[in-house]
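K.L.:
the sequence isn't on hand, but the structure is:
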């Protein structure tokens, strides 16, 4: 054994000596020659050497030179040799990367994968870097849930010492989350906890939401979300002991398990507000709190109360206000006392308002959403409102508002930094509805026209019932005032063959002027000028009703209409309201010029009432009332009221109720009353995916006090009921409704099933 070790030692020494034999002779370097360089200049090679002209041929310096050259990553092979008094540096350069491509990628776009790899086109090929790139790509696929993905890198030689890098990817199937379990929960149900989590078990919508994809970061977020859910329901001592994801034996799915220790449930104890703010009576501060002694503890309500105090006190000019809620947990009585410590700081005023990040959007478009001006006393609520308004414009990806000191202790600058996003869209749409058959549409819109915040739209729509062309432009701040001015031009053809044997052709336009009266109330004045033609669509004109013949003989007629719209909005969201109310009052009068005279009033009211704290169950009441008077003349048929269909009385066809001619044509009415009662409810916990069930009862009446000859009376009140499904799907809104009339008249036209499917491409 000793002999063997000595043999290895001598062999190593001899190898080291022979390795540097060409440089072993003592002497001085008189010249350095670089051989093999193609892209890299010889002078660049020499700059990495630890030897130079005039220095000795030194073994240690030689080793250091070799290491330095290899460390650059430029060379595949390097050799240093001595020829007399000349040092020869022989190099073989690493190839240059000509192109980086990906094959077999579907989960990621090629551009996204190119952002992950550090080796780019025109870079020097480095085997170490490409190995790290491979590891980064594999990690990206694991985050995406594709744990079975296989990635290999191929190199393909090209002219000029270049190579193409090809990443060949076999993605395999995603490793789905098969099951999510929560153990240790008693006070809160597993269903209540699961719906708050980012990672969900596979369901029929997973292809769209991808919530069933495992991700370590999501798992950690869910751990925190579980804790927050418990804190919002009174469990102040809750612990999430572990969150574990285990692969099934076939590595195709995960089992996620969260272990919790709930502890006891606590209520709010005494609540106090202390500090140095004295501008308002103490009772006014307590009024804005959303917490109350005796209620179950909620961390979210503690934060909400702090924000409301921030707005209330901050409006007195305190930009550096500090409100700290201190909790005192009493484990014996299971209560949490709460003390809001208020430190108002100094009262400050606005020095300058600065806007940055807006390249296309003009400065005044941003500034006009801010009600504060330079010199005003600082207001926290006005700043919060300004930020919300800027985000609501939908012009910007992000909006950041900061209020740093302006040098003077009593001044702050308001700095608004925005990041713009594209505001122009080209939209194609297609769909089908039981009311209009096949529907196609196209539109071009620009929400920030010329960077002035103006909205311009051109649209075309075609279906089995209507053809419509429309162009409009709206200026929300006319002459830099809170005046909304707009115009619209349109051409519309509506074929009512299914309901009234008539075809309407309308050409016209409108101008409008809108302005806010208060925070929740706006008023809009509208003038419309419309020319309308009425044509009988039956095969035999002699069979047309007298009413239709009269309408056809009078057409085309010109309607000059001036109207006013008052709109009150107290909804929490216009797109998907869950609480609040809205009211619309529309008054119109025709007769200022034109061929027809009438006046009408329509009111439309909505009330949304959340039934449960999570707002999964929502009650909705809609009430509409309309009345119109011909002012001594007959009201044209297309200016009358009609009821029936998915937007008024479900279970009846459009124009399916009301006065009707002997030939079966709908005549419409001069007044109507409509009440829709709805209950939205969750289906299989998919509310957050835009799916909701619906129960409804519709009630309506359409009447006419002065019926012409040949038109029968409308009868009484109609009532219908049914169920529905609403889904805000990835390809547009889907609405399915099954309705059945409970109260109807013999001449009514009914339809049990209504549905519409929209697609945005």
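P.N.:
Received it, and whenever you're ready, just let me know what you need. Being a predicted model, the structure only gives us computed values, none of them experimental. Residues are numbered from 1 along each chain as shown.

K.L.:
can we go C-alpha only for contacts and neighbour counts from here?
P.N.:
OK.

K.L.:
is it correct that residue 696 is in contact with residue 681?
P.N.:
No. Under the criterion of CA atoms under 8 Å, residue 696 makes no contact with residue 681, lying 11.4 Å away.

K.L.:
ranges for the helices of the protein?
P.N.:
Secondary structure of the chain (DSSP state H): helices located at 2-19, 42-47, 59-71, 110-116, 127-143, 190-194, 206-209, 216-231, 282-287, 299-314, 363-367, 380-392, 546-554.

K.L.:
where do the strands sit along the stretch 301-450 of the chain?
P.N.:
Counting by DSSP state E, counting those that start in this stretch, the stretch 301-450 of the chain has strands at residues 322-330, 335-343, 349-356, 396-402, 411-420, 424-433, 437-449.

K.L.:
can you redo these as JSON lines with mean neighbour count and distance to residue 583?
P.N.:
Below are the strands of the stretch 301-450 of the chain laid out as JSON lines (neighbours: other CA atoms under 10 Å; distance: least, CA to CA, whole Å):
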{"stretch": "strand 322-330", "mean neighbour count": "15", "distance to residue 583": "37"}
{"stretch": "strand 335-343", "mean neighbour count": "19", "distance to residue 583": "38"}
{"stretch": "strand 349-356", "mean neighbour count": "18", "distance to residue 583": "36"}
{"stretch": "strand 396-402", "mean neighbour count": "14", "distance to residue 583": "30"}
{"stretch": "strand 411-420", "mean neighbour count": "20", "distance to residue 583": "34"}
{"stretch": "strand 424-433", "mean neighbour count": "16", "distance to residue 583": "28"}
{"stretch": "strand 437-449", "mean neighbour count": "18", "distance to residue 583": "26"}
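
K.L.:
compare those strands and report which one is nearest to residue 154.
P.N.:
Among the strands of the stretch 301-450 of the chain, the nearest to residue 154 by CA to CA is strand 396-402 (39.1 Å).

K.L.:
turn the strands of the stretch 301-450 of the chain into TSV, including distance to residue 310.
P.N.:
Listed next are these as TSV, based on distance: least, CA to CA, whole Å:
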stretch	distance to residue 310
strand 322-330	7
strand 335-343	9
strand 349-356	17
strand 396-402	15
strand 411-420	17
strand 424-433	37
strand 437-449	33
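
K.L.:
let's bring in a second model and compare:
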């Protein structure tokens, strides 16, 4: 029994194995694929799109043998064309039926739920347009563009959903439903690793600012992720300019608050040590190079704080010298030797021969409004010149400094030959015009209204046009200005100003009126110096002088024409000089009147100002000295020609509150003087309040005077005192940067005065633009 059972089991196993092999063979046997041959095509449902276009997308030829998979591929191609809302491909014998439903036409586009950004800001971002075919994918891209605009405005939680409303004749209204969400602010900006500079000082370097408790009322700052990379570069430039060659931003963390309405940003930095410039040498193996000549153009010296910017400027001077000498392909390589023991960097400028590579051409793209020549004139390099990467980088910085473009990319690529380079300039334009309405209050002139228009890139020509009109309680002013920065296509600026000013008894018992124009030409004469020449013609009037005013003013009543020619010089190193923490400003102007007209005089003014940061740049010291002299060549000076000091030039005194005055006249008229001199000393510093409040303080000391008259016989034949009497004042200032404009509070006390002076203990200035 056991043996028979075992045999039966073996037979059953064998049968099962044979059945399994048969099943596998059956499944593996190739099945003949179903093939179609279509002699006719029936396209249904199309209204705008031609049947031939649809058959082109299907890509099936008459009489051609096609498989079921190829028919399915034809349906997928039609669906993916973006032309149809639905596609159905049905074989019916020798006829292929294609049934389509076209996407509707957009009737109109609406954006709903947007309050912070208006339609004029958002509609230009859309690719979808009325009277065009609606595409869901394009609508989703448009929704993403609107969302990104809100993200740039600090509303990171904003959502945008595209919806369609069906209309007749296969039309739809496209509606973007916006949920704006809350503004995500930068609640706090902190730094880790900074020893030399406080968080407060470093926050002033960044473009991002932080919001605080009161900032929700005063001013809000939104978080923009793209701004972080720019802030890192600003920090790096700040430290490198101060000799911290090893400075590095190790990381930046942006932590979203639990309520998802604010970010906490932390910059983890490594400062390193500040290095000074050590020994400076110039070397060259080229026989045509005179080392002494190249050494003479160096403006830095041992002991200066090391800065890459200063090294680049020195290299530019040397390479410019080589160009003037007719030497081509000369390059200057800085070779730095580090001395960690005394924290100095020895700099060796090696004058070498560079590669023979030429600029084939300069291609400019992205400038829809700005003319090519406006961008091209920022290049010292033209087609055919030797390729100088440093000159190209400097041109890139000059293009950015124009402030015409939101983004500037300048790159070189291989030209049509191995020894040529094509310079690609890709720019993205931004608005350059502004229309302003302002309300101002000053204790000098009371409440005033002003309208101003300014365009810095007029008609894309790089020209500046300004117009302003203002009126206050007792004054009116109109000004129009035009500047061509590249007159005759050279580094020569041409300016034209037309002005009209009228005062109606402003701190005086009479009126004045000035109307005229001024033209000028300006040009650089050194790295930090600029010269200008100008011509001015004006009609200056003293009107409505009361009978009880000073006889001096009564004799000056009437109108005179002034025709004058002058020149001016300025030297400014405050932002671009050798020391990034200090700078000076020098101005000198001289005007000769008498080229026609009724007045003949020489008018001279000068100003010297210096500032420096101390206490780790927390405190800024400023000193300004200015003065002027009016020398009459024929006759006596007039009220409209003489000098007066404003309350900003001499704090603690009313406008026209000091200087010669006819105290015997009933009106106690201020007469002004032919000479003035004033010195101002001030210190600005934080008050210990969180810097997001925008409140800082300062102290000042002013000393000055106005003196000198040609005619000193006043009322009743009395002699007006026009001698030099120095006045002085001290005070404390509070600066408050608010959303409605900058506020400045000056609390002053006059120390030295004359009995007839008019003093002031407090003044407030505010300006708002909207």
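P.N.:
Noted; the coordinates are in hand. Treat the numbers as computed from the prediction; the structure is a model and nothing was measured.

K.L.:
now what about the TM-score between them?
P.N.:
Taking TM-score structural alignment, normalised by the length of the first structure as the basis, the two superposed chains have a TM-score of 0.75; 724 aligned residues with a CA RMSD of 5.4 Å.

K.L.:
which one of the helices of the first structure lies closest to residue 403 of the first structure?
P.N.:
With CA to CA, the closest approach to residue 403 of the first structure among the helices of the first structure belongs to helix 380-392: 9.6 Å.

K.L.:
average offset of that closest one relative to the second structure?
P.N.:
Superposing on the second structure and averaging over aligned pairs (mean CA distance after the TM-score superposition for the first structure), helix 380-392 of the first structure comes out at 9.4 Å.

K.L.:
rewinding a little: nearest to residue 541 of the first structure, of the strands of the stretch 301-450 of the first structure?
P.N.:
So among these, strand 437-449 is nearest, using CA to CA, at 26.4 Å.

K.L.:
my guess is residue 447 of the first structure contacts residue 458. True?
P.N.:
No. At 11.8 Å, residue 447 of the first structure does not count as touching residue 458 under the criterion of CA under 8 Å.

K.L.:
so what sits against both of these two?
P.N.:
With contacts defined as CA atoms under 8 Å, 6 or more residues apart in numbering, no residue is adjacent to both residue 447 of the first structure and residue 458.

K.L.:
ok, the equivalent of residue 678 of the first structure over in the second structure - contacts?
P.N.:
Here residue 678 of the first structure is matched to residue 681 in the second structure, going by TM-score structural alignment. By CA under 8 Å, 6+ apart, the residues touching residue 681 of the second structure are 621-624, 700-702.

K.L.:
and the contacts of stretch 212-226 of the first structure?
P.N.:
The contact list for stretch 212-226 of the first structure (CA under 8 Å, 6+ apart) reads 142-145, 174-178, 193, 196-203, 206, 240, 242-243, 254, 258.

K.L.:
what's the closest of the strands of the stretch 301-450 of the first structure to residue 687 of the first structure?
P.N.:
Closest approach to residue 687 of the first structure among the strands of the stretch 301-450 of the first structure (CA to CA): strand 424-433, 23.5 Å.

K.L.:
show me what the closest one packs onto, helices and strands only.
P.N.:
Here strand 424-433 of the first structure touches strand 437-449, strand 753-760, going by 3 or more CA pairs under 8 Å, 6 or more residues apart in numbering; DSSP states H and E.

K.L.:
for residue 277 of the first structure, find the nearest of those strands.
P.N.:
Closest of these to residue 277 of the first structure is strand 437-449, at 43.0 Å (criterion: CA to CA).

K.L.:
from residue 178 of the first structure, how far off is the counterpart of residue 256 of the second structure in the first structure?
P.N.:
Counting by TM-score structural alignment, residue 256 of the second structure corresponds to residue 247 in the first structure. From residue 247 of the first structure across to residue 178 of the first structure, the span is 10 Å (CA to CA, to the nearest Å).

K.L.:
tally of neighbours for the residue nearest to residue 635 of the first structure when sequence neighbours are not counted?
P.N.:
Leaving aside its chain neighbours, residue 635 of the first structure sits nearest to residue 598 (6.6 Å; criterion: CA to CA, 6 or more residues apart in numbering). Number of residues near residue 598 of the first structure (other CA atoms under 10 Å) recorded here: 20.

K.L.:
tell me if I'm right that residue 598 of the first structure and residue 592 touch.
P.N.:
No. Checked against CA under 8 Å, the pair residue 598 of the first structure and residue 592 is beyond contact range at 10.3 Å.

K.L.:
tell me which other helices or strands the helix ranked longest in the second structure touches.
P.N.:
Using DSSP H, we find that the single longest helix of the second structure is helix 2-28. Helices and strands in packing contact with helix 2-28 of the second structure are not found; criterion 3+ CA pairs under 8 Å, 6+ apart.

K.L.:
show me how far it is from its chain's centre.
P.N.:
Its chain's average C-alpha position is 87 Å from that of helix 2-28 of the second structure, according to CA atoms, centre = their mean, to the nearest Å.

K.L.:
for residue 691 of the first structure, give me its contacts.
P.N.:
When contacts are counted by CA under 8 Å, 6+ apart, residue 691 of the first structure touches 682-683, 725-728.

K.L.:
find the nearest non-adjacent residue to residue 750 of the first structure, please.
P.N.:
Nearest non-adjacent residue to residue 750 of the first structure, counting by CA to CA, 6+ apart: residue 652, 4.0 Å away.

K.L.:
how many other residues sit next to the one you found?
P.N.:
27.

K.L.:
same check, this time on the one 10 residues further on
P.N.:
Applying other CA under 10 Å, we find 15 residues neighbouring residue 662 of the first structure.

K.L.:
got the contact list for it?
P.N.:
Counting by CA under 8 Å, 6+ apart, residue 662 of the first structure touches 545, 710-712.

K.L.:
one step back: right, so of the helices and strands packed on strand 424-433 of the first structure, which gets closest to residue 636 of the first structure?
P.N.:
strand 437-449 (26.8 Å).

K.L.:
would you map the strands across the stretch 601-750 of the second structure?
P.N.:
With DSSP E, counting those that start in this stretch as the criterion, the stretch 601-750 of the second structure has strands spanning 619-634, 675-686, 695-707, 727-738, 741-752.
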